[in-house]
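Colleague: predicted coordinates and the sequence they were generated for:
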Amino acid sequence: MHPKLSVITIVYNNVAAIERTMLSVLNQTYQNIEYIVIDGNSSDGTTELIGKYKDRLAKFVSENDKGIYDAMNKGLALATGDYVLFMNSGDEIYAPETVEEVFASAPSGDIYYGETEMYDADWHSLGQRRHEAPEKFDWHSFKYGMNVSHQAIYIKRSLTEPYDLQYKYSADIDWILKAAKKSSNIVNTHLYVAKYLVGGMSKQKHLESLKERFRILSKYYGFIPNLFNHFLIALNLAFYYIKHRRTND
């Protein structure tokens, strides 16, 4: 059983990192991959670089879009795989054998997930994310933060819906939770499956992102429980930084 995986990469003006991302997909040992690249009409050489690999892509679109989630929806609409994985520009599938190992971990999962390793702009490892992937994952699992990265989750395409474009920063949380609510067989691969480039979102955008995430989580868990959960998140964050400051001192 070798399910077809649609890997979707979206990119805009990221000539420095797009090739690294693409090669992490194109060099997979797993054979049944459909690779879709959606470019937002880049002007920095990204489009030309992608063109080098055009004959190895299932689909390549380069045109203006209305933002990140609009681009992701374009990729989703073109996907024909049994499963979908978003591996956006700057991130990488963990190792050449990762996809093979994910599908070998258990048959016929609705969702497969794993751990993410973080990297800085110079591509030096920063170690595991602060939120470790939970041993068991379901739609309640984001109560205390997004503990599974978008790049580390393979979802059965039949369970997905388009991203909700009312959200500008956190539509991926809503998208994953919608699919998780419909899932009955969610597989923890117990593998590192993705490398994530830590981005520098401006403080203003970060605040907007947090507000949006709060709205989304309130929709799923209720306003008062979500308020309480965020209080616990803040406490955990404070303890995390105190502990790590002591370790570094």
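Modeller: Nice, I can see it. None of these values were measured; they are calculated from a predicted model. Residues are numbered from 1 along each chain as shown.

Colleague: from now on I want contacts and neighbour counts done on CA atoms only, so please keep to that.
Modeller: Fine.

Colleague: what about residue 50, how many neighbours?
Modeller: Neighbour count of residue 50, defined by other Cα atoms under 10 Å: 18.

Colleague: and here is the other one:
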Amino acid sequence: MFKPKLSIITIVYNNVRDIERTVKSIIGQTYNNIEYVVIDGASNDGTLDILNKYRQSINVFVSEPDKGIYDAMNKGLALATGDYVLFMNSGDEIYALNTVANIFASSPDADIYYGETEMINDAGESLGQRRHQAPKNFTWRDFKYGMSVSHQAIYIKRSLTEPYDKRYSLSADIDWILKAAKKAKKIVNVNHYVAKYLVGGMSKKKHRQSLKERFRIMREYYGLIPTIFNHGIIAFNLGWYWLKNRRTND
């Protein structure tokens, strides 16, 4: 039976409201070859009290100031020892308690596994599927119209990963996934929901900066002219999506 070691990394800073949901979704997995790594940015709002409740289920724990989310994620990546890595940051959840087991049972020895993501609100209530539906067959070229696979829904062989590029403060996850996907030979769609994503986050609060970083990353991978053209398609698709949903809700 294919049963690789999975390192799940959670980054958190002052999120006492949501951290317990995330932790429970990980430590309750039926799959038993998981290394859980938690990187806390020296929280002072009660987050550490929650984490200490589950300390015995956390394999690697660090609580210290950091230089931003991707600095913290690089710390977690450097400490991970699993065959695969998954980032499940505070507020997000693994979809169900048998999700990890089902992913590795779907096909042996893939470079990347991925699935669909459900959006949730602050109360943990479902908001339905992400606007960017996961492609049937994913390659690095599929990000040209946006991030079609969410960070929480992608399991990557650790040997393919590199540190996050800290030139980007909001969108380095796109660059990180693209680098790994370009190296991957076998990418498996597990064809079901694998993660719950808490809407909002820093990239939404600083949307303009996030868009600039995404354009810069896509220009690097796809070229300037194709990226300009693709952003026109992105804008059209976004406008059509909101118009369609507005009509549905009216």
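Modeller: Cool, got the structure. Keep in mind it's a predicted model, so treat the numbers as computed, not measured.

Colleague: would you say residue 213 of structure 2 is within a strand?
Modeller: No: going by DSSP: H, G, I helix; E, B strand; the rest coil, the assignment for residue 213 of structure 2 is helix, not a strand.

Colleague: and it, what does it touch?
Modeller: 168, 170-171 (Cα atoms under 8 Å, 6 or more residues apart in numbering).

Colleague: what separation do you get for it and residue 207 of structure 2?
Modeller: 10 Å (Cα to Cα, to the nearest Å).

Colleague: do the same with residue 240 of structure 2
Modeller: For residue 240 of structure 2, the distance to residue 207 of structure 2 - Cα to Cα - is 20 Å.

Colleague: likewise residue 168 of structure 2?
Modeller: On the measure of Cα to Cα, residue 168 of structure 2 and residue 207 of structure 2 end up 13 Å apart.

Colleague: between the two, who's got more neighbours?
Modeller: residue 168 (19 against 13).

Colleague: ok, the more buried one - contacts?
Modeller: By Cα under 8 Å, 6+ apart, the neighbours of residue 168 of structure 2 are residue 213.

Colleague: just the one 5 residues further on next, same as before
Modeller: When contacts are counted by Cα under 8 Å, 6+ apart, residue 173 of structure 2 is found next to 151, 164.

Colleague: can I assume it sits in a helix?
Modeller: Yes: counting by three-state DSSP, residue 173 of structure 2 falls inside a helix.

Colleague: how close does it get to residue 203 of structure 2?
Modeller: According to Cα to Cα, residue 173 of structure 2 stands 11 Å off from residue 203 of structure 2.

Colleague: same thing with residue 2 of structure 2?
Modeller: 36 Å.

Colleague: more neighbours: which of these two?
Modeller: Legend: neighbour count by other Cα under 10 Å for residue 2 of structure 2 and residue 203, higher for residue 203 (14 against 10).

Colleague: hmm, that one is touching residue 174, no?
Modeller: No: taking contacts as Cα atoms under 8 Å, residue 203 of structure 2 lies outside contact range of residue 174: 12.0 Å.

Colleague: over to residue 73 of structure 2. Which of the three states is it?
Modeller: Quick answer, by three-state DSSP: residue 73 of structure 2 is helix.

Colleague: contacting residues for it?
Modeller: Residue 73 of structure 2 neighbours (Cα under 8 Å, 6+ apart): 9, 11, 39, 164.

Colleague: which residues sit in contact with the spatially most central residue of structure 2?
Modeller: Note on structure 2: the residue nearest the mean C-alpha position is residue 151, at 2.0 Å, using Cα atoms, centre = their mean. Residue 151 of structure 2 is in contact with 87, 173, 177, counting by Cα under 8 Å, 6+ apart.

Colleague: can we see that at 10 Å?
Modeller: By Cα atoms under 10 Å, 6 or more residues apart in numbering, the contact set of residue 151 of structure 2 is 86-89, 114, 117, 173-174, 176-177, 195, 197.

Colleague: which residue lines up with residue 126 of structure 2 in structure 1?
Modeller: Alignment note (TM-score structural alignment): residue 126 of structure 2 maps to residue 125 of structure 1.
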